[in-house]
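Okay, structure incoming, though there's no sequence with it:
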């Protein structure tokens, strides 16, 4: 095998995948109530996001922890099993996480979205240490 016949460069592979990634993100964003889409590496590094950087990194950190702990719990119950999807519903949002071997897809949506209403902007709300209003 000659050196001139090498496999495609990483950049060429990324270019092909970029269009597929963009298409997938746009398709997901088009669903009613979707507030944000975040694609992470398995280590929690943000690769792509439709929300601001601070929000992306906050979700990335939490999601990585949730997936890691949940995966351990699933494997404790059955070592032959593995985590394939996590869905968390809160009063305001629904967080759907699809972990894979190398990547994680995170979609945050408003489950109470009503047709004709305007989508909110997904942002992390900083809490003051002295502010206990959300801890009831």
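Perfect, thanks for sending it. Keep in mind the model is a prediction, meaning the values are calculated, not measured. Numbers count the residues shown, from 1 in each chain.

switch to C-alpha atoms for all contacts and neighbour counts from now on
Will do.

and after the lengthiest helix in the chain, which helix or strand comes next?
Ranked by number of residues, the top helix in the chain under DSSP state H is helix 53-77. Counting by DSSP states H and E, the element after helix 53-77 in chain order, helix or strand, is strand 86-89.

Next one for the comparison:
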């Protein structure tokens, strides 16, 4: 097996670096990183909100995975983007951590006051 095929270790420094990189992106309002059990390990949210988001994400992931399985049984959820008028939630699960990002979804061509 070549080194490029090996998944990086999800150490504390890996989580810290991922959190830092995502937080620096323009428009990012909140970041939540969960372990494979769905427990928040690093977040910019308060504790209650992070636990609520983690629980809601788990329910959403289960429903999305069931939907994907109906369409094509071999598929797994690799990225989920949910957009509302004001926010966008980006979710990237993998075998070790899940990164959930809430960002500002303002577009210059959308009039939010309507």
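Sure, I can see it. If you're wondering where the values come from, they're calculated on a predicted model, not measured in any experiment.

packing partners for the longest helix of the first structure?
Contact here means 3 or more C-alpha pairs under 8 Å, 6 or more residues apart in numbering; DSSP states H and E; on that basis helix 53-77 of the first structure packs against strand 46-49.

How about the longest helix of the first structure, which residues are buried there?
Across helix 53-77 of the first structure, burial judged by 16 or more other C-alpha atoms under 10 Å covers 55, 56, 57, 59, 60, 63, 64, 67, 71.

mean shift of it relative to the second structure?
In the superposition with the second structure, the average deviation recorded for helix 53-77 of the first structure is 0.8 Å (mean C-alpha distance after the TM-score superposition for the first structure).

Now do that helix: which range of the second structure does it align onto?
With TM-score structural alignment applied, helix 53-77 of the first structure matches the range 47-71 in the second structure.

Can you tell me what sits against that stretch?
By C-alpha atoms under 8 Å, 6 or more residues apart in numbering, the surrounding residues in contact with stretch 47-71 of the second structure are 32, 34, 38, 39, 40, 43, 75, 76, 77.

Out of those residues, which is nearest to residue 88 of the second structure?
Nearest to residue 88 of the second structure among the contacts of stretch 47-71 of the second structure: residue 32, at 13.8 Å, using C-alpha to C-alpha.

still on that earlier bit, tabulate the buried residues of helix 53-77 of the first structure in a markdown table, adding columns for distance to residue 29 of the first structure.
Output for the buried residues of helix 53-77 of the first structure, formatted as a markdown table (distance: C-alpha to C-alpha, whole Å):
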| residue | distance to residue 29 of the first structure |
| --- | --- |
| 55 | 17 |
| 56 | 15 |
| 57 | 19 |
| 59 | 17 |
| 60 | 18 |
| 63 | 19 |
| 64 | 22 |
| 67 | 23 |
| 71 | 27 |
